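*Asks:* this one's structure only:
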């Protein structure tokens, strides 16, 4: 099968969607399929290259309003797109997704779209633009694809509510018949248990501190970093043997650094900056607890990666997170934007003896090998 993966961003631009497309593409190739990734040339690099066996075509980007690369040259690829059996688009909130209702009329190729969660910036004007898009153009995109893949039932329900339709258009689950739920996945070859003390030593971290880890770009309030830092001001009043490490680059670095200093948390909260993705398994294995304080999520890759390393999880009840953390055997849930609740659950988690084997057992169903098989099933269905 020949599959085009069309995504606004791809590696080395780093994020959950980029890793999703990378891992899916690699596993499709491992199963004998032919894959080409078509993306924006951001950050600028070679227009065509092979990355870990994946052919990547990068299109000229004219700008990135609301983190949305504008790549009108995709309309010049009509004859190229016709050679594929399936076109798989990523992120409904993108220029590339918006272009495909037009391109499909000429390509006549089955189109699958993965909906990577609700877009939220945590900034009023930007979020208003997103809501306007949702009420206008997003439905056109979703109704033009053969199948939409939602990462969570929460997202599938949201698609259903916004797109309307009759009862005959819906499956027994209540979702539109062209919407299926397939969760995110993780690379179990990279994200696997390692010795915590050895990982702390390799990263130069103090061995006698309980390490709380967060991994996420510092690009907007939506990731909830300010609430994690606020929660740490409460946590250190109860115990001093803690260290919170936030890994990720972004424009909020200075803002968060000022917050840390204003709360006198310099000895307890560290902004580690961006790290290569290949180094993230070390950080996850070095921690005692992984925390995700987001205000909005789809089905975050790093949550599955933490589970793959056998680490307990404290996260907010947003998006697909509660659908995965269904037992307190491997994680605790908190209300978003609530530093008191977050502090309480972190303290509870740090005091508890966790069953690593139960956490690893939970993670096994989310390996990319298993997720890829489900997505190939979707491809087969649209081809039939």
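*Replies:* Thanks, I have it. Since this is a predicted model, take the numbers as computed values, not measurements. Numbers count the residues shown, from 1 in each chain.
*Asks:* Going by C-alpha atoms from here, please, whenever you check contacts or count neighbours.
*Replies:* Will do.
*Asks:* Buried ones in the helix or strand containing residue 158, by neighbour count?
*Replies:* Applying DSSP states H and E as the criterion places residue 158 in helix 153-163. Of the residues in helix 153-163, those buried under the neighbour-count criterion (16 or more other Cα atoms under 10 Å) are 153-157, 159-160, 163.
*Asks:* Check it against this one:
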């Protein structure tokens, strides 16, 4: 999957429609930001149309990315923004109409924002693709609302397909999920990481030491989780599995540190003890410092496109336990790379932790994962994929 480095040719003007963007944090936001940076480094220009979910400025030049934020209604605690058709909206569209764009990229499939992007490209006859980042329906953990939400998502997708016919998955699992909507994926545009940035951070020697700060012995096994604190991430099962392990192995306890923010913050605070630590929201640099100190990264998620956290943990030489969701088999093709479990019930998570702790080849596995990420899952590789797609559509 390794590609040769892109040669700089004609300058292209990319237009991204991403319902959420920085400073709002999340996987799709990071995807848009990082791919934009690489495209700009290669001489292209990038504009991002997003939702103002964070009361930020309506327009800014963010590291040479032109960012327009539309006023919006923040439904589902900001997880589902819906833009307002107000004066700012009209002014933004007018500014877009005064520019010439070569390629429109719609990130995610189930927002009104996505339809806005696809419809804009269709109206102006601009090549357009939609990148899907999911592997299941959006959930709010309410059976009735989830049921209605599923029908709603099918309706949104039906409308989106009228304006965009080229869909890609952020992993093979995402591409497979598109079949649920009678969409045949054109391929994968993989999530990735900024390898050079992470290695530069890792080479530094910060005064911050998480083991010292949290009173975790150097010779102990430290499990890590980073990301949004949502039920679908399997956090409850992970905490329960560690508690159960320590109850059964009082002479050889393991430690678990979790970093991030979200609805389960209060749950983690309630379960915090000598062996389970909630670190709160960390900066990107702090996440890398933390992962540099941990041994095993656990992401027992119900739904993933292709987790950035997995890639970051792999580059930081963590042994990985995850579920058979987006990107898992691309990153861990067999059990010599790590552990992929079928589901995230408590027994499965517990048994996976037990297997990892007794694995004699953890060092070999982390080195294989690092090499695989370096060759396949960097933003340079992903940007070249996007350029290849554009050239094929031209």
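*Replies:* Sure thing, it's come through. Just so you know, these numbers come straight off a predicted model, no measurement behind them.
*Asks:* Quick check: TM-score for this pair?
*Replies:* Both chains were compared after superposition, and using TM-score structural alignment, normalised by the length of the first structure their TM-score is 0.87; 365 aligned residues with a Cα RMSD of 2.4 Å.
*Asks:* Map residue 123 of the first structure onto the second structure.
*Replies:* Following TM-score structural alignment, the counterpart assigned to residue 123 of the first structure within the second structure is residue 142.
*Asks:* how many neighbours does that match have?
*Replies:* Applying other Cα atoms under 10 Å, we find 9 residues neighbouring residue 142 of the second structure.
*Asks:* The lengthiest helix in the second structure against the first structure, how far on average?
*Replies:* The helix that spans the most residues within the second structure, counting by DSSP state H, is helix 143-163. Superposing on the first structure places helix 143-163 of the second structure at an average distance of 2.4 Å from its equivalents, by mean Cα distance after the TM-score superposition for the first structure.
*Asks:* packing partners for that helix?
*Replies:* Counting contacts by 3 or more Cα pairs under 8 Å, 6 or more residues apart in numbering; DSSP states H and E, helix 143-163 of the second structure is packed against helix 112-123.
*Asks:* Next, the angle helix 143-163 makes with the helix it packs on.
*Replies:* In terms of direction (axes from the mean of the first three to the mean of the last three Cα atoms, to 10 degrees), helix 112-123 of the second structure departs from helix 143-163 by 10 degrees.
*Asks:* What are the contacting residues of helix 112-123 of the second structure?
*Replies:* Contacts of helix 112-123 of the second structure with the rest of the structure, by Cα atoms under 8 Å, 6 or more residues apart in numbering, involve 16-19, 50, 82-83, 104-108, 127-130, 156, 159-160, 163-164.
*Asks:* Compile the buried residues of helix 153-163 of the first structure into TSV and extend it with columns for distance to residue 228 of the first structure.
*Replies:* Supplementary listing: the buried residues of helix 153-163 of the first structure in TSV, determined by distance: Cα to Cα, whole Å:
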residue	distance to residue 228 of the first structure
153	27
154	24
155	25
156	29
157	29
159	30
160	33
163	35
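*Asks:* nearest to residue 118 of the first structure, of these?
*Replies:* Distances from residue 118 of the first structure to those, taken as Cα to Cα, are shortest for residue 155 (7.3 Å).
*Asks:* picking that back up, which of the residues in the longest helix of the second structure are buried?
*Replies:* Judged by neighbour count using 16+ other Cα under 10 Å, the buried positions of helix 143-163 of the second structure are 149-150, 153, 156-157, 159-161, 163.
*Asks:* just checking, next helix/strand downstream of that helix?
*Replies:* From helix 143-163 of the second structure onward toward the C-terminus, using DSSP H and E, the following helix or strand is strand 167-169.
*Asks:* In the first structure, point out the residues matching that following strand.
*Replies:* The counterpart of strand 167-169 of the second structure in the first structure, counting by TM-score structural alignment, spans residues 148-150.
*Asks:* tell me the average deviation of the matching stretch from the second structure after fitting.
*Replies:* On superposition with the second structure, the average gap between stretch 148-150 of the first structure and its aligned counterparts reaches 1.3 Å (mean Cα distance after the TM-score superposition for the first structure).
*Asks:* what comes up buried for that stretch?
*Replies:* Of the residues in stretch 148-150 of the first structure, those buried by neighbour count under the rule 16+ other Cα under 10 Å are 148-150.
*Asks:* would you turn those into CSV with distance to residue 269 of the first structure?
*Replies:* Written out in CSV, the entries for these read as follows (distance: Cα to Cα, whole Å):
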residue, distance to residue 269 of the first structure
148, 40
149, 37
150, 35
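*Asks:* Pull the contacting residues for residue 297 of the first structure.
*Replies:* Residue 297 of the first structure makes contacts with 117-118, 318-321, as judged by Cα under 8 Å, 6+ apart.
*Asks:* Out of those, grab the one that's most surrounded.
*Replies:* If you count neighbours using other Cα under 10 Å, the busiest of the contacts of residue 297 of the first structure is residue 117, which has 24 neighbours.
*Asks:* In three-state terms, label the residue nearest to that residue when sequence neighbours are not counted for me.
*Replies:* Nearest-residue entry for residue 117 of the first structure: residue 298, 3.8 Å, with adjacent residues in sequence omitted and distances by Cα to Cα, 6 or more residues apart in numbering. Here residue 298 of the first structure is recorded as coil under DSSP: H, G, I helix; E, B strand; the rest coil.
*Asks:* The second structure: which residue goes with residue 298 of the first structure?
*Replies:* With TM-score structural alignment as the criterion, residue 298 of the first structure lines up with residue 305 in the second structure.
*Asks:* For burial, what's the neighbour tally of its match?
*Replies:* Burial measure for residue 305 of the second structure: 26 neighbouring residues, criterion other Cα under 10 Å.
*Asks:* can you check the one 10 residues further on too?
*Replies:* The burial count assigned to residue 315 of the second structure is 25, neighbours taken as other Cα under 10 Å.
*Asks:* Kindly state which residue of the first structure is aligned to it.
*Replies:* Structural correspondence for residue 315 of the second structure with respect to the first structure (TM-score structural alignment): residue 308.
*Asks:* mind listing what that match touches?
*Replies:* In this structure, residue 308 of the first structure makes contact with 186, 188, 191-193, 359-360, 363-364, judged by Cα under 8 Å, 6+ apart.
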